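# structure here, sequence nowhere to be found:
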C-alpha cells in the first residue's frame, strides 16, 4: 500500500503549478478509492484573530473550499458552504471543535472515532450528513504556518476502519509542498485577502507564459480588464511583477 501511495505522490508532482485545482481533484479521487470514501473536500483555514479569547474557534475561518463531487440537490460546493455558514455564525456544533484539538500540529480527527454516540442523533448530523449519505467523515489537517492550515476531509457511507485512517494520514503527511501550493492558489498565505474565482483563473494563466493580451483572449475579456485583474493579483500577493509572483511560489514560506 505504501508503494501505491508513493506512486500517487510522484504523479501528483507531475501536475504543473497552474493545474493545482485539477491536481487536488486527482488526489481526492485516488484517496477515495484507497479508503472507500465516496466524496472528499479540501478547505484552506486561516486564523484572522489569534487574540479572540471568547471565541471557541480561536479566530479561525475557512477561506476556501473545494469538493470532489457536488452533493445531490446542491450545486458545486454549496452543501459544504452551508455548513461553513453555521461555522462563521459561531453557532457551535461539537463537530466544529474537533479541528481545534492540538491546532497547529499535523493531526487527524473523525466523526465516529471522536464524537459521542448521541451526536449522531442530533438535528445537525441528520440534516448535514446523514441526509446525504454520510455516516462517517475523517479529516487530515496540515499546518502550513501558525496562522494557516490545509484540511482534507473524506466522507463515507460506513465508518472508516483504523487501516483506512492510517492510509489517509500517511498519504497526506508526505506532501507539504502540495498543501502549500493549494493555499497559495487561493491566496490564503501571502495574499492580503483571498482571491476571487476570476483572480484564481488569472493566477493560473500568470503561472504560464501567457501575456496579458493572451490572458484576456483566453478569458474572453478586454485587455484593460485583464490588466486590472493581473494588477489585483500582484497587489494581493505583495509583488510588482510576474517574477515576484513566481518567487512566492518557488520559495518556501517560513514561520
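Thanks, I have it. None of these values were measured; they are calculated from a predicted model.
# rest of the way, CA atoms for contacts and neighbours
OK.
# and stretch 215-228, what's buried?
Buried residues in stretch 215-228, counted by 16 or more other C-alpha atoms under 10 Å: 215, 216, 223, 226, 227.
# my bad, should have said stretch 40-54
Going by neighbour count (16+ other C-alpha under 10 Å), the buried part of stretch 40-54 is 40, 41, 42, 43, 44, 45, 46, 47.
# in addition, the following structure is provided for comparison:
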C-alpha cells in the first residue's frame, strides 16, 4: 500500500494498493483482484477496506471479525470471499515508512473454522521484524526517501557503498571508469539527501539525514 499525496478528503486517506500477489493463486483471484483494485481507485470501498486505512501507520495483526461489524458478513463483499471458497482471513500490516505499508494475508478455506486469537498472536510475533527488511528493500531502490528511484546501476552502487570498498574498487566492480563511478555515487547520495557514506549508513540504520528527506 502506498499513500498518495493531496488526498485529505479521500475516504482511504490516500492509501492505495500498488501490487498484490498470491503464493498459491485461486482460480478466480486474477479477476477478483483486478475488480477490487479498480473499485478502490474509483473510491468504492467497503467496511473492511476503510478499517485498514484508519489503522494505517501502526503494526497490526487482525482477523476479519476484529475490524468489521457482524453485519459485514451478510454483505455482498463477504459473498465475494465465499464465492472463492474463503471463509476467513488473517492480515498482518507492516508500516515501512510514512508513505508505504506491506501486508501479509492468510486465507482460511475451511468453513466453521475461523482463525483463532492464538494464531493471530503467532502471526504478529513471527512477522514483527519484517518492516526493517522491507524498509531496506525500498532504500535499495531509492523509493520513499530519494528524490527519484535509483537506476539499475545506481542500485548496484548503493550495495557497494555499504561495504568498505574504495571508489576505485566500486568502479572495477561496476565495470566503469573511476570518474563514472564517482558520478554514480554522487548522484546516489544527492538523491538520498546525505553527504557521505556515514550519512548513508545512518539512513540504513533508521536515522533520517540531517536535511529534510525528499519524497516522490
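Great, that's in hand. These numbers were taken from a predicted model, which means no experiment stands behind them.
# how about the aligned partner of residue 58 of structure 2 in structure 1, secondary structure?
For residue 58 of structure 2, the aligned position in structure 1 is residue 105, judged by TM-score structural alignment. Applying DSSP: H, G, I helix; E, B strand; the rest coil to residue 105 of structure 1 yields a three-state assignment of coil.
# what helix or strand does the nearest residue to residue 105 of structure 1 once chain neighbours are set aside sit in?
Nearest non-adjacent residue to residue 105 of structure 1, counting by C-alpha to C-alpha, 6 or more residues apart in numbering: residue 143, 6.0 Å away. In the assignment (DSSP states H and E), residue 143 of structure 1 maps to strand 136-145.
# show me what that strand is packed up against.
strand 107-110, helix 111-114, strand 148-156, helix 162-173, helix 176-185 (3 or more C-alpha pairs under 8 Å, 6 or more residues apart in numbering; DSSP states H and E).
# now the second one on structure 2. Mean distance?
Translated: helix 111-114 of structure 1. In the superposition against structure 2, helix 111-114 of structure 1 averages 4.0 Å from its aligned positions (mean C-alpha distance after the TM-score superposition for structure 1).
# and that helix, what does it pack onto?
So helix 111-114 of structure 1, by 3+ C-alpha pairs under 8 Å, 6+ apart, packs with strand 136-145.
# mind doing that once more with 10 Å?
helix 94-97, strand 136-145 (3 or more C-alpha pairs under 10 Å, 6 or more residues apart in numbering; DSSP states H and E).
# turn the buried residues of stretch 40-54 of structure 1 into JSON lines, including distance to residue 54 of structure 1.
Converted to JSON lines, the buried residues of stretch 40-54 of structure 1 look like this (distance: C-alpha to C-alpha, whole Å):
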{"residue": "40", "distance to residue 54 of structure 1": "31"}
{"residue": "41", "distance to residue 54 of structure 1": "29"}
{"residue": "42", "distance to residue 54 of structure 1": "27"}
{"residue": "43", "distance to residue 54 of structure 1": "24"}
{"residue": "44", "distance to residue 54 of structure 1": "23"}
{"residue": "45", "distance to residue 54 of structure 1": "19"}
{"residue": "46", "distance to residue 54 of structure 1": "17"}
{"residue": "47", "distance to residue 54 of structure 1": "14"}
